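> Quick one: sequence plus predicted model below, questions after.
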Amino acid sequence: MMVIVTPIVDAVGPILRGRVLFAVPTRAPRFAVTLDDGPDPATTPAVLDVLARHGARATFFLLGERAAAHPDLVARIAAEGHELGNHTWRDEPTWRLPVDEFAAKLADTRRVLEEHGLVRWFRPGSGWPTARHLDVTEAAGLRCALGSAVAISGAGAGTAGTARSLDAVIARGGVLVLHEGPGRAAVPATLDALLARTAARGLDAVTLSTLADG
């Protein structure tokens, strides 16, 4: 299957402009690496090994139920200098959730994650928040972040050609979205190959906060 890279800024940017971060205008040669749907013993340790090998940093948008089940992995993510992000409690479309239920799941996830470190960012499930969900997010002191390059094939983990396709669209200030977790064993290899390519172009892989804070 051919890898599809989706610049979702064009699709939803005009609707959510100013409330959602898609990319960061910067002259610095860096981009943000973000990974959704962890932590998971099948992928997270290997992803962390890849990041360490490249001297890269990433933001992990974690699911509350998986973080609660694997606190050792959350602790390792934080201890190795990566950033924690709130991806709500389980893998489901945020836009379908009643606002009260969403608020509760957002808060439950935040409590689990903040045992390990600061949480500044939120990413909705299935990539689409409503204005009311954003109201709740912002009231909680979190900012919503989506991305500028998203791997679609391989359940979002990637396939053999993903790194090449992503490298063609990642530029300074961009935000990469990959997915880990069950059935996504390809993501460490995808990330490894991509980081080799971006490093060759002089781009550093950093956390979302490092990118946003300049």
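Yep, it's here. Numbering: from 1, shown residues only.
> hey, let's count contacts and neighbours off CA atoms from now on
Fine.
> What secondary structure category should be reported for the spatially most central residue of the chain?
Taking C-alpha atoms, centre = their mean as the criterion, residue 34 is the residue nearest the geometric centre of the chain, at 3.0 Å. Under DSSP: H, G, I helix; E, B strand; the rest coil, residue 34 falls in the strand class.
> Put this next to the previous one:
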Amino acid sequence: MEHGDVPFIPPERFPGVPGALQLVWDKIAFRSSISFFGSFASSDSLWYFDVDAHPGVRNYVALTIDDAPCRLSPKNSMLPQVRSLLKQHGAQATFMLLGKFIAGNEDALADLLKDGHELGNHCLIDKSYMNWPLEDFEDAVDECSSRITSLQRSAGVEEGVRWFRAPHGRLNAAMSGILKRKGLTNVMSDTYACCPVIQDGDFIGKFLGKTAQHGSIIVIHMPERGFREWCWVGLQTLLCQLRERGLTAVSLGRLVELSHTVAL
């Protein structure tokens, strides 16, 4: 389990904790607070684009989906449903992959690439690498990137991995140096609903939808059958909310491109 060979399913939280966190989160979790507190655990990271400095991002947000593709087994995967939902809304996303869970999901991931979505490196397992030897962290980064480039090759799209998201958001200066040498940018976010703990999909989607701003980077976790299925409702609600507000969900790569353009 420690090395990701079998899925880790967290124990039930104490009754009332998700609901209590939901009430608190609705009051305190906004761009400034998320970026401020997250900066203590991560440096040299991309959080969002300020529309005043980057007018080209107006009306656009980046949608990132963590812990893809599916940690239980390929039969639990909801990648086809997520792919269909994104297509229905004309949305693009960057899927942050856990390398240990790619096997058995290759065809579905290749289909995402063919649709224009992106794949990012979320390391091999969903565990902080802060206390691991640096060489082990580097090996994990390289292995996940190698598996992603293999998927890109099979899908016939341009090869190369640009984005990394540190598991649990934990990253130190030495780890940042490794990422920099490999041409990887650690991506955090300014729009997050704590969806691994808060298990209310309607709240998650509405919270993300109302707090997203021009140039935001949104995080939601990958739903799968039997694990975090509430994120499926959250994603549906979020996409509807964005559409109502006139915001278009794009991949990280596309948002970076837009940040370099001058709005008309």
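Thanks, I have it. Note that the coordinates shown come from a computational prediction; the quantities given were computed from them, not determined experimentally.
> rewinding a little: what lines up with the residue nearest to the centre of the first structure in the second structure?
Structural alignment (TM-score structural alignment) places residue 34 of the first structure against residue 64 in the second structure.
> distance of that match from residue 153 of the second structure?
22 Å (C-alpha to C-alpha, to the nearest Å).
> For the closest residue to the residue nearest to the centre of the first structure other than its chain neighbours, give me its contacts.
Leaving aside its chain neighbours, residue 34 of the first structure sits nearest to residue 59 (4.7 Å; criterion: C-alpha to C-alpha, 6 or more residues apart in numbering). Taking C-alpha atoms under 8 Å, 6 or more residues apart in numbering, we find residue 59 of the first structure in contact with 32-35, 82-85, 207-208.
> what does residue 59 of the first structure align to in the second structure?
By TM-score structural alignment, residue 59 of the first structure lines up with residue 94.
> any idea how far its match is from residue 24 of the second structure?
From residue 94 of the second structure over to residue 24 of the second structure the distance is 28 Å, taken as C-alpha to C-alpha.
> Strands along the first structure, start to end?
All strands of the first structure, identified by DSSP state E, fall at 20-21, 30-38, 59-62, 83-86, 119-122, 143-145, 149-150, 175-179, 204-206.
> Which neighbouring elements make contact with the longest one?
Where contact means 3 or more C-alpha pairs under 8 Å, 6 or more residues apart in numbering; DSSP states H and E, strand 30-38 of the first structure is packed against strand 59-62, strand 175-179, strand 204-206, helix 208-213.
> and it, how far from the second structure on average?
On superposition with the second structure, the mean distance recorded for strand 30-38 of the first structure (mean C-alpha distance after the TM-score superposition for the first structure) is 0.5 Å.
> Compute the number of surrounding residues for the nearest residue to residue 178 of the first structure once chain neighbours are set aside.
With sequence-adjacent residues excluded and distances taken as C-alpha to C-alpha, 6+ apart, residue 178 of the first structure is closest to residue 35, at 4.8 Å. Residue 35 of the first structure: 24 surrounding residues under other C-alpha atoms under 10 Å.
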